[in-house]
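J.: A predicted structure for the sequence below; I have some questions about it.
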Amino acid sequence: MPRPTLIAALLLLGLTAARAHSEPSPAQEMAVAARAWLDSLALPQRQQAVYPLADAERENWHFVPRDRHGLPLKSMSPAQQQLARQLVAAGLSERGLLTTDAIIALEDVLFAMEGATRRDRGLYYFTVFGVPDDHGTWGWRLEGHHLSVNILIADGSRIAVTPMFFGSNPAEVRITHAQQGRRALAAEEDLGRSLVRSLDPEQLTVALIADHAPADIITGNDREAQLAHPTGLPFASMTPAQQEHLRALVAVYAGRLRPEIATAELQRIADRGWHQVHFAWAGSLTPRQPHYYRIHSPDFVIEYDNIQNDSNHIHTTWRNFTGDFGRDLLREHREHDHAAGK
């Protein structure tokens, strides 16, 4: 496995790769892609796909296999599916897009294992909230089993990206199948474990918050993530190499987003101070045994859990305590409009 320092350098290069100034911003690209997809839909499809921005459905998010609101892939033509994928590509990085593809493709593996009709890669739903305007406030969602991407654009420029859920079942495909050996979330698992195993006994005593991993991510699909004061090993109690390792692990989660957005998210953490961030672990340090970790500050939490299906079933989430669903941006937007007399 590459050293964390190398991983951090490679991620940093990817996250800070500048695009030409003549190219549209991420918010503009998403607006263009959303309009192109919506324009391709027939009226009944469009009625299924579009909700008002203020509709409560925007915060009705899930990551289990169940019926959802929006337009599923299986109800689109191949051309419409391609336009929907271009919307995702406008918000995610190449790696994020490929990881999304890998998570969706695992439905084929689950169908081979179970034969259940709910295991269907066509049951991933696209929804637009509001009107995708280059200078407006609107949002979009991609959601299905083990995947929930929620993006809000405020005033055509500011972007909120949480809650974001990526999961993988199986975490490693171990049956005889075309996807045998695939690990959709390998970096999330391997970097987390290598970080905790780098801790000395005194550090590990602080980082280890429980001998047994919780049954699932603690924040679940709550509309407002709530966790107590950050616990675990503080950033300041890590060696410089471990601090770099932790930054690299956070960059794996941020790096699902396109570089400009990911860089802004990482800068936001740096501006508030890495000293506020804690790393906590629960469960075993041994591969293929139940384990959990979280990266936690007063502003955000990243959770990873692998306990189900003989520890071959990963859930990961990234939550913002004040900014999930862009609540902080919407509040600022409303205050600005009120001050301007709009």
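T.: Sure thing, it's come through.

J.: hey, let's count contacts and neighbours off CA atoms from now on
T.: Noted.

J.: list the buried residues of the longest helix seen in the chain.
T.: Using DSSP state H to define each element, the chain has its longest helix at helix 94-114. Buried residues in helix 94-114, counting neighbours by 16 or more other CA atoms under 10 Å, are found at 94, 96-97, 99-100, 102-110.

J.: tell me what that helix is packed against?
T.: Applying 3 or more CA pairs under 8 Å, 6 or more residues apart in numbering; DSSP states H and E, we find helix 94-114 packed against strand 164-168.

J.: run the angle between the strand it packs on and helix 94-114 for me.
T.: 50 degrees (axes from the mean of the first three to the mean of the last three CA atoms, to 10 degrees).

J.: residues contacting the following helix or strand past strand 164-168, please?
T.: Proceeding N to C from strand 164-168, the next assigned helix or strand is helix 186-197, under DSSP states H and E. For helix 186-197, contacts defined as CA atoms under 8 Å, 6 or more residues apart in numbering pick out 4, 171, 204, 207, 242, 245-246, 249, 252-253, 281, 285, 293, 304.

J.: pull the distance from the following helix or strand past helix 186-197 to the chain's centre.
T.: Next along the chain after helix 186-197, taking DSSP H and E as the criterion, comes helix 201-207. From the chain centre to the centre of helix 201-207 is a distance of 28 Å (CA atoms, centre = their mean, to the nearest Å).

J.: second structure for comparison follows:
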Amino acid sequence: MRRRSALIATGVTLALVTGGATTSAFASTPASEAVTAAAVADTTPAIVAATNAFLATLTAAQKTAVQFAWTNTTQKKKWSNLPQGLYTRSGLMWGNLTTAQKNAWLAVMQVTLSPAGYTRVRQEWAADDQLASGGGLQYGQQYYWIALIGTPSATTPWQWQWGGHHVTVNATISGTEVALYPSFIGAQPASYTSSGATVKPLGDIWTSAYALLSSLTTAQKAQAVRGSTYIDLLYGPGQDSRAPSYEGIAGSALTAAQKTQLLTLISGYANLVNTEDAAGRLAEIQATLDQTYFAWYGPQTSAGNSYFRVTGPRVIIEYSPQAMGGTAANHIHGIYRDPQNDYGAAITG
């Protein structure tokens, strides 16, 4: 059980739908700060309240469409990075919701995610508006889907699922615990302009990974760098049963400063979830950091067209440039998993 101190308010400040995500980029919270942050109250009651408030905005037909039984393992694993037209999702499509219903759902995401995590997801989501539709494929924020698996509860397990092209969040809630794995963390384009500002949804993640690579000695790079060109995801959609591939340089072979850099990179993903659950999440990863590996495929430059992977007993992270649709560095596929807790396996019993 995680430590908790002062109560936090369960109210949510809504970010009203305005047709775009927050435009400013942000930096990852340093891992040391995240792990030692003051404990807060259990977030689950606020998540449940926000989800029930969302359900209250729906019609009877919409409730039937969005709700699935907890035993529906097919729906739990029904997600993809492919755009509408190449993959059929179930639930409620964002473009078919009213503004009130959209804002009610954003409240669910806001209370489940951290402020930085919510900003990242909104920026990834808004990036899809930059892509032109054509050839039967459909891009844009309207083509994202919501599903609820199980009944929102502060005691028994359930899952909310949201996603579409290049970004999916699977959130399993069980008692006081929240697990955001597996989630797809990607973006196309990886850099765009919104309201006159440059937006890079994954910019801080790339910067952290490149900083870690740059800190390695020649001998350490000989372990970490596994190839001269980027590779595709190993652990993407449909790869739930694939065993972790431990390659690269182990945390045990890093200096204390390099371990801090590795944790800062990981925090870009671990801090997607709310502050309470993020502290416990980073503690889990830090406890097995010596057995966690960092691998790099591609040029050892800052151009952004390289693949990296973090693999440990409690985390799998992948960042994979894609050649389709322009410059590889501007089209990123990514994954975030926990080998022991995907779909809440470790917390749902």
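T.: Alright, I've got the coordinates. Given the structure is predicted, the values throughout are model-derived calculations rather than measurements.

J.: ok so, going back, out of the contacts of helix 186-197 of the first structure, which is nearest to H62 of the first structure?
T.: Using CA to CA, Y304 comes nearest to H62 of the first structure of the contacts of helix 186-197 of the first structure, at 16.3 Å.

J.: which bit of the second structure covers the helix or strand following the longest helix of the first structure?
T.: Per DSSP H and E, the first helix or strand lying C-terminal to helix 94-114 of the first structure is strand 125-129. Aligned by TM-score structural alignment, strand 125-129 of the first structure falls on residues 145-149 of the second structure.

J.: mean shift between that stretch and the first structure?
T.: Superposed on the first structure, stretch 145-149 of the second structure shows a mean distance of 0.9 Å to its aligned residues (mean CA distance after the TM-score superposition for the first structure).

J.: which residue in the first structure lines up with A100 of the second structure?
T.: Under the alignment (TM-score structural alignment), A100 of the second structure maps onto A79.

J.: does that match count as helix, strand or coil?
T.: Under DSSP: H, G, I helix; E, B strand; the rest coil, A79 of the first structure falls in the helix class.

J.: output the buried residues of helix 94-114 of the first structure in TSV; the columns should cover distance to R197 of the first structure.
T.: Output for the buried residues of helix 94-114 of the first structure, formatted as TSV (distance: CA to CA, whole Å):
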residue	distance to R197 of the first structure
E94	30
G96	27
L97	30
T99	26
T100	29
A102	28
I103	27
I104	31
A105	32
L106	29
E107	32
D108	34
V109	31
L110	32
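
J.: that older thread, what's the match of strand 125-129 of the first structure in contact with?
T.: Counting by CA under 8 Å, 6+ apart, residues outside stretch 145-149 of the second structure touching it are 66-70, 72, 75-76, 89-94, 158-164.

J.: please narrow the residues you listed to those residing in strands.
T.: Of the contacts of stretch 145-149 of the second structure, the ones assigned to strands by DSSP state E are 67-68, 92-93, 158-164.

J.: what subset of the residues you listed is buried?
T.: Buried, going by 16+ other CA under 10 Å: 67-68, 92-93, 158-164, out of those.

J.: ok, residues contacting the longest helix of the first structure?
T.: 88-89, 117, 119-121, 124, 145-147, 166-170, 173, 177, 179, 184-185, 255-258.

J.: hmm, back to that, out of the buried residues of helix 94-114 of the first structure, who's nearest L43 of the first structure?
T.: For the buried residues of helix 94-114 of the first structure, the closest approach to L43 of the first structure (CA to CA) belongs to I104, at 26.7 Å.

J.: counterpart of the closest one in the second structure?
T.: Counting by TM-score structural alignment, the partner of I104 of the first structure is W125.

J.: now do Q267 of the first structure
T.: Aligned by TM-score structural alignment, Q267 of the first structure pairs with A283 of the second structure.

J.: just want the angle from the helix or strand containing its match to helix 115-127.
T.: Using DSSP H and E, A283 of the second structure falls within helix 275-287. Here helix 275-287 of the second structure runs at an angle of 100 degrees relative to helix 115-127 (the same axes, to 10 degrees).

J.: after helix 275-287 of the second structure comes which helix or strand?
T.: Per DSSP H and E, the first helix or strand lying C-terminal to helix 275-287 of the second structure is strand 293-297.
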